[in-house]
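Visitor: Below: sequence and its predicted model.
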Amino acid sequence: MFPSSSATQIPSAKTMISAAASAAATIVLFRSLVKEYLPYEFQSYIFYKLKTMINSFSSEFTLVIEEYDNLNHNNLFKAAELYLEPIIPPDAKKLKISLTKKESKFSFSLDRNQEIVDTFNGVTLKWKFISKQVPIKYIPSPDNFNSMPKSEDKFFELSFHKKHRDMVIDVYLKHVIKKSKEMKEEKKSLKLFTLTPDRMSGRRGGVWQSVNLHHPATFDTLAMDMEGKRVIMEDLERFVKRREFYRRVGKAWKRGY
């Protein structure tokens, strides 16, 4: 019996492997020639065009969330760090851990090139943390009086199906910000603030210094007329619930007795 014509048209595994190896070798050779003989600017242009062409056939869309917007801190970057911490999978192989001077809880975050997959309203979203070394540049410090050296660019890549673009921008990122604020409140320690000696003497430096407030006193241990104590506690509870009202009418959210 002779093999059918359809069977003779199927390439063997050996032929397919050989063709794939040949294509890979051609790509490697092409990249080597480009890097060796073409100027860096032209190389970047070629690879950018190739990446753009490949991405045009992809259904994936990516948002880049950088640590800084020009010289200003990007609040969305910090929100992403806080949001991702509680959804880090338990089987993660490598994480960064820190304990700041004035906090009492450990903080966990993704290490370079690590990924987390999140699901929101049935949509799968992939977060990737990227950090690249760059020439040192100086950025304003939080106190706005000094500058700090910066030698790496940090950013998150948030990838998802492009059909969900509007939902991610209009709904999901607002969800990230809301959850990050809740995380920040949970981590926050009660502090007492005073002016720094530098500022009190007229020298430049940080405006405030703080210490964590660890005091055992509560309303239960406060020696005070019971009726007066009840009035103050009710007033404080009402005040705490009206933070949004103070913001809306433009008043400072503070209370003194």
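Guide: Ah, there it is. Residues are numbered from 1 along each chain as shown.
Visitor: From now on I want contacts and neighbour counts done on CA atoms only, so please keep to that.
Guide: Fine.
Visitor: number of nearby residues for residue 233?
Guide: Applying other Cα atoms under 10 Å, we find 13 residues neighbouring residue 233.
Visitor: Which secondary structure state is assigned to it?
Guide: Put simply, residue 233 is helix when judged by DSSP: H, G, I helix; E, B strand; the rest coil.
Visitor: Below is an additional structure, to be compared with the one above:
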Amino acid sequence: MASMMGVWAFCQSLLQTVFPPELRFASLKFFYRLLNWFSSYCYYDITEIDGVNTNELYNAVQLYLSSSASIIGTCLSLTRGLNSSTITFGLSNNDRLVDTYNGATVEWNCQSKTIPNVFLAIAA
């Protein structure tokens, strides 16, 4: 096993010296695209805010997740709208849950992306 690891380390260092990082990056990107072409998964990104407006699809997903009785999550986010008596729950940041919809298994992920602060410089 140790000799196989030594051969692997030698080949890896040889490949890193022969092929430039750009070529390695391009070949890995091509390899991942090739694998994704044969993948049976489909990914959708539903943002909470679309530009300056609230995304209605995000709210619909939030309501769907809140109305499903079969959801068991590790950490759920509870919300209640202004002047509303109903409490809705959804996923917390970086949490996931598996749901079944019409016989298909759906995995919901909540990922928070921070927007960098933008400063405007006004010249006088």
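Guide: Structure received. Quick caveat, the model's predicted, so the values are computed rather than measured.
Visitor: After superposing, what score do the chains get?
Guide: Here the superposed chains carry a TM-score of 0.60, computed using TM-score structural alignment, normalised by the length of structure 2; 104 aligned residues with a Cα RMSD of 3.4 Å.
Visitor: Now do the strands in structure 2.
Guide: Secondary structure of structure 2 (DSSP state E): strands at 49-50, 53-54, 76-80, 87-91, 95-101, 104-110.
Visitor: Tell me the counterpart of residue 60 of structure 2 in structure 1.
Guide: Mapped onto structure 1 by TM-score structural alignment, residue 60 of structure 2 lines up with residue 79.
Visitor: For that match, give its distance to residue 57 of structure 1.
Guide: Going from residue 79 of structure 1 to residue 57 of structure 1 by Cα to Cα, to the nearest Å gives 32 Å.
Visitor: Which one of the two is surrounded by more residues?
Guide: Each of residue 79 of structure 1 and residue 57 has its neighbours counted (other Cα under 10 Å); residue 79 has more, 19 against 8.
Visitor: ok, and the closest non-adjacent residue to the more buried one?
Guide: residue 180 (5.1 Å; Cα to Cα, 6 or more residues apart in numbering).
Visitor: residue contacts, the one you found?
Guide: Counting by Cα atoms under 8 Å, 6 or more residues apart in numbering, residue 180 of structure 1 makes contact with 79-80, 82-83.
Visitor: which residues of structure 2 does the host helix or strand of it align to?
Guide: Element membership of residue 180 of structure 1, judged by DSSP states H and E, is helix 173-187. Aligned by TM-score structural alignment, helix 173-187 of structure 1 falls on no residue of structure 2.
Visitor: mind listing what's buried in that helix?
Guide: Buried positions in helix 173-187 of structure 1, judged by neighbour count with 16 or more other Cα atoms under 10 Å: 176-177, 179-180, 183.
Visitor: now swap in stretch 27-40 of structure 1 and tell me
Guide: residue 34.
Visitor: could you pull out the helices for structure 2?
Guide: 2-18, 21-37, 56-67 (DSSP state H).
Visitor: Export these as CSV, with columns for distance to residue 89 of structure 2.
Guide: Listed next are those as CSV, based on distance: least, Cα to Cα, whole Å:
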stretch, distance to residue 89 of structure 2
helix 2-18, 48
helix 21-37, 32
helix 56-67, 5
